[in-house]
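Trainee: Below are the sequence and a predicted model for it; my questions follow.
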Amino acid sequence: MGSLIRSFFQSVMKMFNAIVGMAGIAMVIYGLWMIRVWQKQTGQSPFDDSDYPVPWFIYTFLGLGVIFCVITCSGHIAAETLNGCCLYLYMMIVFLLLVLEGVVTADVFLNHHWEQDFPKDVSGNLHELKVFVGENFDFCKWIGLSILAAQGLSFLLAMVLKAMGPHRERYYDSDEEYASTRHPLLRNSANPPHVAVDPLYMPNK
């Protein structure tokens, strides 16, 4: 019964972790699209040395997408192996990510001049994203809440799996009853033949 419950929690954690991975893939694709637009506008790659200011928004969005994908891979490995170190590392990374997202969200909603806290975005993609979110606020709100919920539930499930511990082999209380079924794999359990020796019998020399 414990193995079934553990397997269920593993599957659910992988499912929520996959949602975070899909969000990371979408962010990477959007970051690659912004790189393509930047190349068309400037004729140079944003990673090349040029006289243009650094397009930090492209770097940030692409980096966050890669981080989401790495977190998804580490979470899948932690859920599959139930290794204590992997689960601790996964929980620490997700916790730091949730704290960072909470700080940024609080700054955006509480500070009306939040754009001044960031450098000027020369690519203009930050402004385009802001306009898109404003026009589709309800849709973006539910997408953001879904990602946050998936991250939070993945964190809680990792805690539950860490508390449950790894799979353990089931041993019976009475090992003597099953000794004959286990030993043949290691050694020959057949009894040696009994040879009766007559002490009065002397071989002919």
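Mentor: Sure thing, it's come through.

Trainee: Every contact and neighbour count from this point should use C-alpha atoms.
Mentor: Fine.

Trainee: What count of nearby residues applies to Val94?
Mentor: Counted by other CA atoms under 10 Å, the residues lying close to Val94 total 18.

Trainee: how about Val54, secondary structure?
Mentor: At Val54 the chain is in coil, as set by DSSP: H, G, I helix; E, B strand; the rest coil.

Trainee: Then Asp173?
Mentor: coil.

Trainee: Tell me how far it lies from Pro166.
Mentor: Note on Asp173: its distance to Pro166, by CA to CA, to the nearest Å, is 21 Å.

Trainee: Among the two, which residue is more densely surrounded?
Mentor: Pro166 (14 against 7).

Trainee: for comparison:
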Amino acid sequence: MRPSLCRSCLASLLKLLVFLQTFVGVSVLVYSAWILSYLKRHGDIDFDFDLDKVPAPWFVCALMGFGILVCLIAFTGHVAAEVISGCCLCFYAVLTTILVLLEAALVADVVFNKHWEDDLPHDSTGELKRLRAFIEDNIDIFKWVGITVVVVQALSLLLSVVLRAMVSKRRLDYDSDDDFLVIRRPLINPEGGPTYVATAVDSTGHHSDFWSSRMRQKYGLNQN
């Protein structure tokens, strides 16, 4: 009872962390969709694709792709926490690890590369510069937001690994129980054979006088 209760609590906590990640992904999607609608209203958007260059609103498309990726990973985590399946938990852990590594590589490039903007394609919408200026004006808030997101992802990854280990341990316990052969006897005779009244028989094979007197009394043979 206690292991199942512990798994349920960990699964509920994982669902909560996944909900927070979903909120982040949906927020990024709403922000990118708002930028696209704003650019479309002002006629500043151009989706002419060319093999030699990145499309003009590449930054907005990258934000939308990131939001979709976060939402898909969060959906996988919710399914894994709901069914507590080892395969789903392993898949969610792999996806979360890849996402964390990508985020860490991006942050490391921004921190250690002072000219990281020169490596990016030209953003004709100017949204990247506006977003950077907004982040610099509220750098303290965004630091805490970034730390919170990283902690949530790390905790969700840890919980998925722990739940995966618990599922594997439970499966091993079930396999070990199958090694023992349990012989069960039915409480009731399945054949249901007829029940006979025991009678006393003497050494010569004749019924005793007690049984004979009862039979004569039953069928009225004593009456003359």
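Mentor: Nice, thanks for sending it over. These numbers come from a predicted model, not from an experiment.

Trainee: State the distance from the residue most central in space within the second structure to Cys71 of the second structure.
Mentor: Taking CA atoms, centre = their mean, the centroid of the second structure lies closest to Ala80, which sits 1.2 Å from it. Computed as CA to CA, the Ala80 of the second structure to Cys71 of the second structure distance reads 14 Å.

Trainee: ok, now Asp177 of the second structure?
Mentor: 40 Å.

Trainee: Of those two, give the one with the bigger neighbour count.
Mentor: More crowded of Asp177 of the second structure and Cys71, by other CA under 10 Å: Cys71, with 22 against 11.

Trainee: The longest helix along the first structure: what's the following helix or strand?
Mentor: As assigned by DSSP state H, the longest helix anywhere in the first structure is helix 2-42. Next in sequence after helix 2-42 of the first structure, counting helices and strands by DSSP states H and E, comes helix 56-81.

Trainee: what's that next one aligned against in the second structure?
Mentor: Across the second structure, the stretch matching helix 56-81 of the first structure (TM-score structural alignment) is residues 58-83.

Trainee: got it, and stretch 147-164 of the first structure?
Mentor: Counting by TM-score structural alignment, stretch 147-164 of the first structure corresponds to residues 149-166.

Trainee: Can you point out the buried residues in that stretch?
Mentor: For stretch 149-166 of the second structure, burial by neighbour count (16 or more other CA atoms under 10 Å) applies to 149, 152-154, 156-157, 159-161, 163-164, 166.

Trainee: Give me the residues contacting that stretch.
Mentor: 7, 10-11, 14, 17-18, 20-21, 84-86, 89-90, 92-93, 96-97, 100 (CA atoms under 8 Å, 6 or more residues apart in numbering).

Trainee: 6 Å instead?
Mentor: By CA atoms under 6 Å, 6 or more residues apart in numbering, the surrounding residues in contact with stretch 149-166 of the second structure are 14, 86, 89, 93.

Trainee: Compare these and tell me which is most surrounded.
Mentor: Result: Leu89 is most packed of those (other CA under 10 Å), 27 neighbours.

Trainee: need the contact list for it.
Mentor: Contacts for Leu89 of the second structure (CA under 6 Å, 6+ apart) come out as 80, 160.

Trainee: go again using 10 Å as the cut-off
Mentor: Neighbouring residues of Leu89 of the second structure by CA atoms under 10 Å, 6 or more residues apart in numbering: 76-81, 83, 95, 157, 159-165, 167.

Trainee: average gap between the match of stretch 147-164 of the first structure and the first structure?
Mentor: Stretch 149-166 of the second structure, aligned to the first structure and superposed, deviates on average by 0.5 Å (mean CA distance after the TM-score superposition for the first structure).

Trainee: Repeat that for stretch 22-41 of the second structure.
Mentor: Stretch 22-41 of the second structure differs from its equivalent in the first structure by a mean of 0.5 Å after superposition (mean CA distance after the TM-score superposition for the first structure).

Trainee: so that stretch matches what in the first structure?
Mentor: Going by TM-score structural alignment: stretch 22-41 of the second structure matches residues 21-40.

Trainee: Mind listing what's buried along that stretch?
Mentor: Result for stretch 21-40 of the first structure [16+ other CA under 10 Å]: buried residues 21-25, 27-28, 30-31, 34-35, 38.

Trainee: Same check on stretch 42-54 of the first structure?
Mentor: 46, 54.

Trainee: Just the residues contacting it, thanks.
Mentor: So stretch 42-54 of the first structure is contacted by 34-39, 55-56, 58-59, 119-123 (CA under 10 Å, 6+ apart).
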